[in-house]
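*Asks:* Kindly generate the corresponding structure for this input.
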Amino acid sequence: MKILVTGGLGFIGSHTVVELQNKGFEVLIVDNLSNADEKVLEGITAITGKTPIFEKFDLREKAKVQDFFGRHSDLTGVIHFAASKAVGESVEKPLLYYENNLGVLTYILQELIKKDEAHFIFSSSCTVYGQADNMPITEDAPVKPAESPYGNTKQVGEEIICDTCKVNSNLAAISLRYFNPIGAHPSTAIGELPIGVPQNLVPFITQTGIGMREQLSVFGDDYPTPDGTCVRDYIHVVDLAKAHVKALQRLIQNENQSNYEVFNLGTGTGSSVFEVIQSFERVSGKKLNYKIVDRRLGDVTEAYADTTKANTILGWKANSTLDDAMKSAWDWEQKIRKPRS
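*Replies:* Model (predicted):
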């Protein structure tokens, strides 16, 4: 079975390609390399013993999307990761985000609905919930006004897919709402490779630990949480990748209860910024240099998943602990950079 993975050389995409190939799927990757490196292919090959087919082009070019689907009419499904994802950048460049995240989604769906049977997995986000009223967050929690154009593209993206599924019975889709993916493959052949200053906590921690960054800023210690820092649900990227395979198999085997479904993907446990720092210090044996600074605009106080639906209906569960994920992130950091004295 041939599966297209858009953005398949990115952080989550590359780990998902590995899990797909481990399950015997034939994988095709389309990536414009705007936030990825072609060398990731070597890592995927080192882990699986097989190199996926790779085509470099920008999915915003509709004619190229049409040409690709014309040449690969035997695709079984699509897992769609190709999107811009930096919250701050989305505020500064909203049109880029709407064009890339919504235009590309539309072009792909336009091709899929031409098929007799099509399966589609969408990379969504817990940002659709905003600051939820209750913890843990279930899939029934209200979708609140987005805090950023990025968050809005995930909300509208889900609406586009849902509306398309309503009038195209040949299309079956699942949106996976991630919480906070971290870590790296245990082989250290692939991992997170942020371009420039990391937008996320864990790569900033490991870069500080290795000496690449002087200090970590903790944005606020006066939140109404047990230790005053923000709480998030940190999930190992390999666990997350395996959920995509489960979701795809659910659609292929016609186990879905409707042709559009939504699942939360997290551990079900919230961890504070201080707890993540402490985890890093445990697995690395290093003391981290950090300082408390003012709160950051747009940060919600806490967000962690109720994973009951994914556990029971999808048959998936996150198995790695926070320490497991942090150790893999630290192992990866040490592999790609030499510590500075």
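*Asks:* use CA for all of it now, contacts and neighbours both
*Replies:* Noted.
*Asks:* so S279 touches S328, yeah?
*Replies:* No. Applying Cα atoms under 8 Å as the test, S279 and S328 come out as separate, 11.8 Å apart.
*Asks:* Who has more neighbours out of those two?
*Replies:* Taking neighbours as other Cα atoms under 10 Å, S279 and S328 compare with S328 leading, 22 against 19.
*Asks:* in what helix or strand does that one lie?
*Replies:* Using DSSP states H and E, S328 maps to helix 322-336.
*Asks:* Which elements pack onto that helix?
*Replies:* Contact here means 3 or more Cα pairs under 8 Å, 6 or more residues apart in numbering; DSSP states H and E; on that basis helix 322-336 packs against strand 180-182, helix 201-210, strand 234-236, helix 273-284.
*Asks:* Enumerate the positions of the last one that are buried.
*Replies:* So that's helix 273-284. 273-274, 276-281, 283-284 (16 or more other Cα atoms under 10 Å).
*Asks:* Just name whatever secondary elements it is in contact with.
*Replies:* helix 201-210, helix 322-336.
*Asks:* With distance to E111 as new columns, can those helices be given to me in JSON lines?
*Replies:* Listed next are those as JSON lines, based on distance: least, Cα to Cα, whole Å:
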{"stretch": "helix 201-210", "distance to E111": "36"}
{"stretch": "helix 322-336", "distance to E111": "37"}
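*Asks:* how about this one, so we can line them up?
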Amino acid sequence: MAADEQACPHASVDAGAAPEPHVPPHSRIHRPVLLDRCLELLAPAISGPGAVVVDGTLGLGGHTAAMLAAHPSLTVVGIDRDPDALRRAAERLGADAGRVRFVHAIYDAIPDALVQADVDSVDGFLFDLGVSSLQLDEDDRGFSYARDAPLDMRMDTSRGITAADVLNTYSHGDLTRVLRTYGEEKFAPRIASAILREREKAPLTSSARLVELVRDSIPAPARRTGGNPAKRTFQALRIEVNGELDALRDALPAALDAVRPGGRIVVMSYQSLEDRLVKQAFAAVTQDRTPPELPVVLPEYGPRFRLLTRGAEVAGPEEIEANPRAASVRLRAVERLGTSESGVT
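*Replies:* Below is the predicted model:
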């Protein structure tokens, strides 16, 4: 996903896309992004008897439903920080919900989640990063800049600071840092100044008012391209509120350690900061680290994983046309090598 795009959610929703006609929450279920490709990549690892896959971003359960349908003996550990998502996913899955071990947690808590699910070995991991359709479609969550809502943006509404807390309490320097680092917003200081002026009058609580402040802070020529000028600010606030990049930094090594030989990990990201972390983590475990001055590969320095994708895969034109919210997805996948393949003795 380009730096100025807002992250796309688990179930095919991109809050950075052009506003769509509002549909009452959950009146329709979105087809998950790159569903067929995810199934294809994970199938060799999760098709055997007793296989276990972790859906680290369960959302409304779209990917999980498809995996359960394709693999009758599969068990899914479904992790989500949003308790409402867990409840709605269980409702959607119906009878298949009995094959899912639901865990209320952030996906960086993989070791604890596996203990809670009573799982020793994992054959696959799926991460579909970003905000879910459940969260985006709920007007009172404040994730979308297309509709006015309270500035909440928490994926788990039972805990943590809100976007309003950030906007009304952070210093100019901290607001600038958040907008510049997580939104890659070059006009971050100007937007931060506008926020401070606004909150001197009254606390900032409305997403529509925030959109106006951002728009008025960005020079007119810069507003003419790149979609809604507020999308970078909303992305930055959401990442700050939910600690998304910190969670991903912890989740990736935990998944790499937990997956068995022959197991596979598939990650879909929707903005450049996340994709960069995934790329770096996968590169570190797929490279031969033998010192260059040595003539042979040392087994202990051999790669632990192999790449299953060349670079980042994207959605095809047909999928994007049917679902414009898939336009920003970037998919990467790896497979853990066996002992003989990795050279470990």
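*Asks:* What does the TM-score come to for these two?
*Replies:* The TM-score (TM-score structural alignment, normalised by the length of structure 1) is 0.39; 164 aligned residues with a Cα RMSD of 4.0 Å.
*Asks:* which residues in the stretch 101-250 of structure 1 form helices?
*Replies:* Using DSSP state H, counting those that start in this stretch, the helices found in the stretch 101-250 of structure 1 span residues 104-112, 149-166, 201-210, 237-252.
*Asks:* nope, the stretch 101-250 of structure 2 is what I was after
*Replies:* 110-116, 133-137, 163-169, 172-183, 188-201, 207-217, 220-223, 231-242, 244-258.
*Asks:* residues of the fourth one that come out buried?
*Replies:* In terms of neighbour count (16+ other Cα under 10 Å), helix 172-183 of structure 2 has its buried residues at 172, 175-180, 182-183.
*Asks:* Ok, the first one next?
*Replies:* Using 16+ other Cα under 10 Å as the test for burial, helix 110-116 of structure 2 gives 110-111, 113-114.
*Asks:* For these, please prepare CSV with the additional fields distance to R249 of structure 2.
*Replies:* Formatted as CSV, the buried residues of helix 110-116 of structure 2 follow (distance: Cα to Cα, whole Å):
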residue, distance to R249 of structure 2
I110, 12
P111, 14
A113, 17
L114, 18
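*Asks:* Out of those, which is nearest to M67 of structure 2?
*Replies:* Nearest to M67 of structure 2 among the buried residues of helix 110-116 of structure 2 is L114, at 18.8 Å by Cα to Cα.
*Asks:* Can you tell me how far the closest one is from D250 of structure 2?
*Replies:* The gap separating L114 of structure 2 from D250 of structure 2 is 15 Å, by Cα to Cα, to the nearest Å.
*Asks:* give the contact list for V53 of structure 2.
*Replies:* When contacts are counted by Cα atoms under 8 Å, 6 or more residues apart in numbering, V53 of structure 2 touches 46, 74-77, 122-126.
*Asks:* My error: substitute F280 of structure 1 in the last question.
*Replies:* Neighbour list for F280 of structure 1: 205-206, 286, 323, 326-327, 330 [criterion: Cα under 8 Å, 6+ apart].
*Asks:* again, only using 7 Å
*Replies:* By Cα atoms under 7 Å, 6 or more residues apart in numbering, the residues touching F280 of structure 1 are M326.
*Asks:* What is the neighbour count of A66 of structure 2?
*Replies:* Using other Cα under 10 Å, A66 of structure 2 has 16 neighbouring residues.
*Asks:* doesn't it fall inside a helix?
*Replies:* Yes. Checked against DSSP: H, G, I helix; E, B strand; the rest coil, A66 of structure 2 lies within a helix.
*Asks:* how many other residues sit next to the nearest residue to N180 of structure 1 once chain neighbours are set aside?
*Replies:* When the adjacent residues along the chain are set aside, N180 of structure 1 lies closest to Y234, with 4.6 Å between them (Cα to Cα, 6 or more residues apart in numbering). By the criterion of other Cα under 10 Å, Y234 of structure 1 has 28 neighbours.
*Asks:* same thing with I53 of structure 1?
*Replies:* Neighbour number of I53 of structure 1 under other Cα under 10 Å is 12.
*Asks:* Figure out which of the helices and strands packed on helix 273-284 of structure 1 is closest to I252 of structure 1.
*Replies:* helix 322-336 (30.1 Å).
*Asks:* picking that back up, closest one of the buried residues of helix 172-183 of structure 2 to G262 of structure 2?
*Replies:* Nearest to G262 of structure 2 among these, with distances taken as Cα to Cα, is Y182, at 34.6 Å.
*Asks:* My understanding was that that closest one contacts R238; is that so?
*Replies:* No. Look at Y182 of structure 2 against R238 with Cα atoms under 7 Å: they stay out of range, at 8.9 Å.
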